[in-house]
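Visitor: Below: sequence and its predicted model.
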Amino acid sequence: MLEVITPAPNAEAVIAAVQSGADSIIIRFGGAGGRGFTQAEFTKAVRYCRVRGCRVYAELDTLVADSEMSAAAELVRSACEAGVDAVIAQDWGFILAARQSAPLMRVFAGERLGLHNAAGIEAAIQLGVARVMLPCELPMDEIRAIARRGGVELGVTVMGTLCASRQGQCYMAAINGRGSANRGDCPGLCREKYSLGGRMDDYPLSMRDLMAIERIPELAELGVAGVVAGRGVARPERLAKLTQVCIKCARDLRKPTPLEKDELELIFTGREFTEGYYPGEADGNMTGLPGQPDRDAERAMHAVRKGYADSELRRVKVEFFALIQAGRPFRSGIQDEDGNRAVWNGPEPMAAFGQEFNQRTVESEFRKTSGTPYSCERVNVMLGPGVMLPEGMLQQARRELIKQLTAKRAEAPHMRTGRLAPAMGGSPETPKLDAIFEVMSASQLTEELAELGPDLLYVPISVLAESPESIEPFLPMGTTVAAVLPRIVHDGELREMAGLLQRARAAGVTQAVVGSLGHIGIARAAGLDVRGDYALNIFNSYSLQIASKAGLLSATLSFELNMEQIRQLSKPLDTEIIAYGRLPAMLTERCLIKASAGRCACGAPARMSDEYGGVYPVVREYTCRNAVYGPSKVFLGDRLEDVKKAGVRGMRLLFTNEGARECVEVAKSFLGLSDYRPNGLTRGLYYRGV
């Protein structure tokens, strides 16, 4: 049966979701870098859910630093003790930590891990992941193909806030010093004003809410394990109504009725909806700015709130037993629909003098379960003649039985826990940094740049396919050329990508740089050695362990780490950092330029401007996705000793929209051949972190 999962951001939302029939809820851990429930709130919420038969999935909604990993492991152990059903990870390293800390706990791969193709999902399975939460950008055809392969449970989102950026690839807040989406602290910068193509587009990044609950019967038919309804929805009343409708659709395997649609539209007044990427092509009108609910919506929410507040709408079926016979102690019991039992015994009945009990009296007293999480379905009474119990004895029996049953239902099953293997902190100073030049266009690949003799040259696979001759000046210099794969390659795009890699191999390329574990196999199939890109979001030593076991030659670390955190990492393989360039701000699935100009023109240089004077280059990526880069350039050319002391092996110079001359001057400055400094430089996050 298709599971309806409701995210619950606060205590009232927990009550609203559970009382509205949610099969499961998602609650966030607080601590270990995550923002969510306190330990007391967390324990209380899990107990509330367990008593009422609702599963709990605890999410650590953050990348986890080495200094936080012990606390994160402790959160997993406390989740075991509380009775959580699964843990959702948004960090590769945290998956390892969770598996070590609670070997029997189910671990789900969250959306921000970016598992968007079959090979990536297989990599997650090898790490012990029990369910993969698929990103919202997958069309229905690809969900169907992934579901047919089987091997792991799948979860998809059918209603929630849509992000302009692909999950896990939004760094807009971090590079602007306003939090970090990857650390669960998104300030919603995509809701602000920007201009594209020289004209004011108002809110080109602000997306409508995803509303695809009509897909529920189709998803159930595919064998999808669960649908998430309400990602990013804060109002408990909205979550309650949404859950009610989704539960009915999932149980009856039907689409919402016209009345249900009207109810949702009313309670979500002020929000605009889109079916997102489910149809196979991006909805042409996906942007919109959230508004405020009007009076009619507030009245509707008030009515919903009255339904779940201080009420027990979700009730577990129970059966009572009572033995009242002369000469034997009074015995009573209760059993719920899951087989949990409790008993309570009292004194022997008294002889009745004109006030003897009858069957109806006993049944009536045990059926008084209103205001409790239980619904009495049956009372089994063995009542002897001429007996009665002291006044209030039946009420006491009922209360004690319910109390015992509640305690038993709230009790977590025993689950074996383990100890987190500590990471070997720190690494020796690097005597010499490898020079890594990364370009975006063939025009940047000049003979003068080649004469500087970089150790590695990173070139987009699309540039290599279009201009294979552009790398020829670098090959005699002993430079190793690596093809940079797009961060996103869906299953339907793999065949074309394999052909591009074969052409690059024929041109003299020997390595590939991948931003997803799911791309390692296709690169190796082309005969290329593989390096890890920044898109892997490697934030801790445990993620580096995964990269090493995957056979990567090196890995570019998350640029959200500060220099001290980098120094403390245990490095089982060579590491790199982006030491120069505009940092990636976001990766969009839809073409921003086409949405703005009405036609596809993203092959030409483009930029996006904010209200504060920041200018963000917009670069076309594979299949017309767009990469947005930050307004300032990171420059560590005068801080290379700090980079060496941090144990980093490679300094990666990321050239985006620089001209050929500037590329050469920047490269010379890092090689000690020039005093060049770019205008508007920044140290990025390397000396403050997130």
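Guide: That came in fine, so what should we check first? Since the model is a prediction, treat every value here as computed from it, not as a measurement.
Visitor: going forward, measure contacts and count neighbours with C-alpha atoms only.
Guide: OK.
Visitor: which non-adjacent residue is nearest Gly418?
Guide: Closest residue to Gly418 in three dimensions, ignoring its sequence neighbours and counting by CA to CA, 6 or more residues apart in numbering: Ser101, at 4.4 Å.
Visitor: what sits against that neighbour?
Guide: With contacts defined as CA atoms under 8 Å, 6 or more residues apart in numbering, the neighbours of Ser101 are 73-74, 76-77, 417-420.
Visitor: Most neighbours among those residues, which one is it?
Guide: Looking at the contacts of Ser101 with neighbours defined as other CA atoms under 10 Å, the largest count falls to Val76 at 28 neighbours.
Visitor: The helix or strand harbouring it packs against which elements?
Guide: Here Val76 is covered by helix 66-82, with elements defined by DSSP states H and E. Where contact means 3 or more CA pairs under 8 Å, 6 or more residues apart in numbering; DSSP states H and E, helix 66-82 is packed against helix 39-51, helix 92-101.
Visitor: Please verify my assumption that Leu553 contacts Asp574.
Guide: Yes: Leu553 sits in contact with Asp574 when judged by CA atoms under 8 Å, with a separation of 6.8 Å.
Visitor: Just the endpoints, please. Distance across stretch 361-371?
Guide: Across stretch 361-371, the terminal residues are separated by 20 Å (CA to CA, to the nearest Å).
Visitor: Check which residues of that stretch are buried.
Guide: Along stretch 361-371, the positions that meet the burial threshold by neighbour count (16 or more other CA atoms under 10 Å) are 362-363, 366-367, 369.
Visitor: now swap in stretch 352-360 and tell me
Guide: For stretch 352-360, the buried set under the neighbour-count rule, 16+ other CA under 10 Å, comprises Phe357.
Visitor: Identify the residues contacting it?
Guide: Stretch 352-360 is contacted by residues 381, 383, 385-389 when judged by CA under 8 Å, 6+ apart.
Visitor: Okay, one more to line up with it:
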Amino acid sequence: MLELLSPAGSMDSLTAAVQNGADAVYMGYGDFNARRNAKNFTEEDFASAISYCHLRGVKVYLTLNTLLTDRELPAAAGLARRASELGADAVLVQDLGVLRAVRQAAPDLTVHASTQMTVHNLDGVKACADLGMKRAVLSRELSASEIEYICDRSPIEIEVFGHGALCMCYSGQCFFSAVVGERSGNRGLCAQPCRMKYGWGGRPDGYPLSLKDACLIDKLRQLRKMGVACLKLEGRMKRAEYVAVITRIYAAVLKEDRLPTDQELRDLEAAFSRQGFTQGYFEDRTGPDMFGVRPENTPEPKELFAQARQTYVNQENPLVDVNFYAMVRKGEPVRVGVEDPDGRVATAAGDVPEAALTRSITADQVEKQLARTGGTPYRCGKVKALVEEGLSVPLSALNALRRQVLEDLSAQRRALPPRGSGEYHAGARYENPTAPPALTVSVRKAAQVSPELLGRAPAILYLPAEELSQHPECLKGLRPETAVGVILPRVIWDREWPGVLDQLKRARELGATEALVGNLGMLSAARALGFTLRADYGLPVFNAQALKEYKRLGFASATLSFELKLAQIRDLSKAIPAEALVYGRLPLMIVENCIVKNRSGQCTCEGENILTDRKGERFPVVKAAGCRNEILNSKKLFLADKPEWKKAGLTYARLAFTTENPWECVQALERYQGGSEWSPGAFTRGLYYRGVE
């Protein structure tokens, strides 16, 4: 069975989703979710929503899928505990610190890995299973063949994004909104910079980052056959009528096991689209055709939305199939029972039937009376009635018994499940190291590694595995006090693994001992090859509990989120050595759809590619592993003239070289070592002093 999961950004949207056939809804409760601007539910609303949904056979998933600070974790843990007590069916998380807190406070609450965890290969899914999660929401960029490969081998349920807005960046890896506008998408306040104008050659004259919405309505049979457990519809920020339209159409196509009609396709597009829909990722066919915008002043589909409102406003559609049983026998009370699809049974007994003076009641009359479930969530499947002849029962008595058993059944369906609960404990606090952090260096290209750079002996030199395996000569002149590490790609599809493994093995042979791991899907391979594990910024660390979780997973150090302020970094209890980026162009996006090729029609990643925004800021676009793009910040992070980063309790401070030439790399390292007054020209302090919402 392919579960249909609909968005519930408000009570109206929840009602619209349920009444139009959703099997489950996902919703926020409080401020700790990826749509903080939605009309998130209060505790009273949330309790009512769960009761409403469970009565009608619909599951409720709580979204707790943002990065949280240590100060926020106690409240989030309490919220998860209360949600579990109220009967929430699962919680979605991104932050491993939040996962740790949920385990303590709500041990019986099922956990799903949010798409914000950037789960996109089989090892990533297995890592989620090892963490105790029961379902993983895959990255939206995956093709059908990649999804099928994962489903065939996954130890847990797989959820796939089916309809709605596509982010340009892999979810969980986008820092654009935070770095440029101080509104963090990883904290639920994305300002959607991808929908703004950008361009090449200094002219912001297009929308190269604005993807059309996805629509897989005609792929439902294929998804079901592949073994996908759940299809997710996006739209917690959209109005209830939109939710009603898309849920109704997807539910009908799923239930009837058919293709959509032309009218249904038109209705989906009228409800909301950006110049049509795309299936580019699913079909493994990226390119400029996947992009579109929502024209200003697009008229509302008034007639379609008016019809949609009629499906859920003051409307009760029968959603739960039940079977009735009745017994009318001489000398015994009339008995009526009802059973729901989950095996719950409710029974009631009435008065003893009297002897019929004129006309006896028949089994057909009893069945017709019990089947009258209008105005309730129940739909009568079948009725079995054993009725002896010569007896009389008022129809009003049968109506009363029907109402009684349905009320009893409803109470059972609303009953709160027995759930264990606990208290959140932050645990032991670790003292900060007092020595200044050792400097590490990461490069994007082996050509950036010069004898002069090696001569300045950084503590660790990180290179992409591909670069090191192809250019081992770059290590000539390496000093014994410098360890060599490989940077694993943040995104590796399963079909790319053989080549990457060869690179990692070659790097190990060349003397690399450290592995900078930016995704859980790369963890097992790095561990198996004997690398010392170091968590990169792709594995977010926003609180002390996340550091404890990474320690449990075997990491020797972790890179802290550059969305934290230096004061927050200083106050963080560090269960393992902590590293922070202190120099370089911060990464803003990693994208599957090559915007460079979209621009020119050919692969020109190795040249200079600059994306310009409407304010004239220039963002370099560089090649990432697997012919992906990485968009870098317009200004370089520079802190060498500030003392605070040295006093934040860091064990390591990293200089991340991306677009620098070899000379600039040496100059930057020399400056941070205190040997010069060099600076990179225009620069930024990042978010270390500003912070994010």
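Guide: Happy to help now that I have it. Note that the structure is predicted; figures quoted are calculated from it, not measured.
Visitor: Let me see the TM-score of these two.
Guide: The TM-score (TM-score structural alignment, normalised by the length of structure 1) is 0.91; 687 aligned residues with a CA RMSD of 3.0 Å.
Visitor: and the buried residues of stretch 361-371 of structure 1 as CSV, adding secondary structure and distance to Glu665 of structure 1?
Guide: Output for these, formatted as CSV (DSSP: H, G, I helix; E, B strand; the rest coil; distance: CA to CA, whole Å):
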residue, secondary structure, distance to Glu665 of structure 1
Val362, helix, 92
Glu363, helix, 90
Phe366, helix, 85
Arg367, coil, 84
Thr369, coil, 79
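Visitor: Kindly indicate which of the residues you listed lies nearest Arg620 of structure 1.
Guide: Thr369 (62.7 Å; CA to CA).
Visitor: Need the counterpart of that closest one in structure 2.
Guide: Using TM-score structural alignment as the criterion, Thr369 of structure 1 maps onto Thr373 of structure 2.
Visitor: same thing with Asp434 of structure 1?
Guide: Correspondence of Asp434 of structure 1 to structure 2, assessed by TM-score structural alignment: Ala438.
Visitor: Pull the contacting residues for the residue nearest to that match when sequence neighbours are not counted.
Guide: Nearest in space to Ala438 of structure 2, with sequence neighbours left out and distances taken as CA to CA, 6+ apart, is Tyr652 at 4.8 Å. Listed by CA under 8 Å, 6+ apart, the contact partners of Tyr652 of structure 2 are 437-440, 577-580.
Visitor: let's go with 7 Å and repeat that
Guide: When the contact criterion is CA atoms under 7 Å, 6 or more residues apart in numbering, the partners of Tyr652 of structure 2 are 437-440, 578-580.
Visitor: follow-up on the earlier one: quick one: the match of Thr369 of structure 1 and Arg379 touch, right?
Guide: Yes: under the criterion of CA atoms under 7 Å, Thr373 of structure 2 lies in contact with Arg379, with a separation of 6.4 Å.
Visitor: circling back: now tabulate the helices and strands packed on helix 66-82 of structure 1 in JSON lines and tack on distance to Leu557 of structure 1.
Guide: Formatted as JSON lines, the entries for the helices and strands packed on helix 66-82 of structure 1 read as follows, by distance: least, CA to CA, whole Å:
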{"stretch": "helix 39-51", "distance to Leu557 of structure 1": "31"}
{"stretch": "helix 92-101", "distance to Leu557 of structure 1": "13"}
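Visitor: which of those is buried the deepest?
Guide: Between the helices and strands packed on helix 66-82 of structure 1, helix 92-101 has the highest mean count of neighbours, a mean of 24, where neighbours are mean count of other CA atoms under 10 Å.
Visitor: Just tell me the aligned range of that helix in structure 2.
Guide: Under the alignment (TM-score structural alignment), helix 92-101 of structure 1 falls on residues 96-105 in structure 2.
Visitor: Would you mind measuring from Asp675 of structure 1 to Ala595 of structure 1?
Guide: Look at Asp675 of structure 1 and Ala595 of structure 1: by CA to CA, they are 42 Å apart.
Visitor: ok, these two, which is more surrounded?
Guide: When neighbours are counted by other CA under 10 Å, Asp675 of structure 1 and Ala595 differ, and Ala595 comes out ahead with 17 against 12.
Visitor: burial measure for the equivalent of Thr656 of structure 1 over in structure 2, as a count.
Guide: For Thr656 of structure 1, the equivalent position in structure 2 is taken to be Thr658, counting by TM-score structural alignment. Using other CA under 10 Å as the criterion, Thr658 of structure 2 is surrounded by 20 other residues.
Visitor: where's the spatially closest residue to Thr658 of structure 2 that is not a sequence neighbour relative to Glu630 of structure 2, distance?
Guide: Beyond its immediate neighbours in the sequence, the residue positioned closest to Thr658 of structure 2 (CA to CA, 6+ apart) is Arg444, lying 5.3 Å away. Summarising the geometry, the distance separating Arg444 of structure 2 from Glu630 of structure 2, computed by CA to CA, is 11 Å.
Visitor: got it, and Tyr170 of structure 2?
Guide: In this view, Tyr170 of structure 2 and Glu630 of structure 2 are 11 Å apart by CA to CA.
Visitor: Could you tell me which residues touch both of the two?
Guide: Common neighbours of Tyr170 of structure 2 and Glu630 (criterion: CA under 7 Å, 6+ apart): 590-591.
Visitor: Return the set of buried residues in the lengthiest helix in structure 2.
Guide: The residue-count maximum for a helix in structure 2 (DSSP state H) belongs to helix 395-414. Using 16+ other CA under 10 Å as the test for burial, helix 395-414 of structure 2 gives 398-399, 401-406, 408-410, 413-414.
Visitor: Please render those residues as JSON lines that adds distance to Phe531 of structure 2 to the earlier fields.
Guide: Below are the buried residues of helix 395-414 of structure 2 laid out as JSON lines (distance: CA to CA, whole Å):
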{"residue": "Leu398", "distance to Phe531 of structure 2": "73"}
{"residue": "Asn399", "distance to Phe531 of structure 2": "72"}
{"residue": "Leu401", "distance to Phe531 of structure 2": "69"}
{"residue": "Arg402", "distance to Phe531 of structure 2": "67"}
{"residue": "Arg403", "distance to Phe531 of structure 2": "66"}
{"residue": "Gln404", "distance to Phe531 of structure 2": "66"}
{"residue": "Val405", "distance to Phe531 of structure 2": "63"}
{"residue": "Leu406", "distance to Phe531 of structure 2": "61"}
{"residue": "Asp408", "distance to Phe531 of structure 2": "60"}
{"residue": "Leu409", "distance to Phe531 of structure 2": "57"}
{"residue": "Ser410", "distance to Phe531 of structure 2": "56"}
{"residue": "Arg413", "distance to Phe531 of structure 2": "51"}
{"residue": "Arg414", "distance to Phe531 of structure 2": "51"}
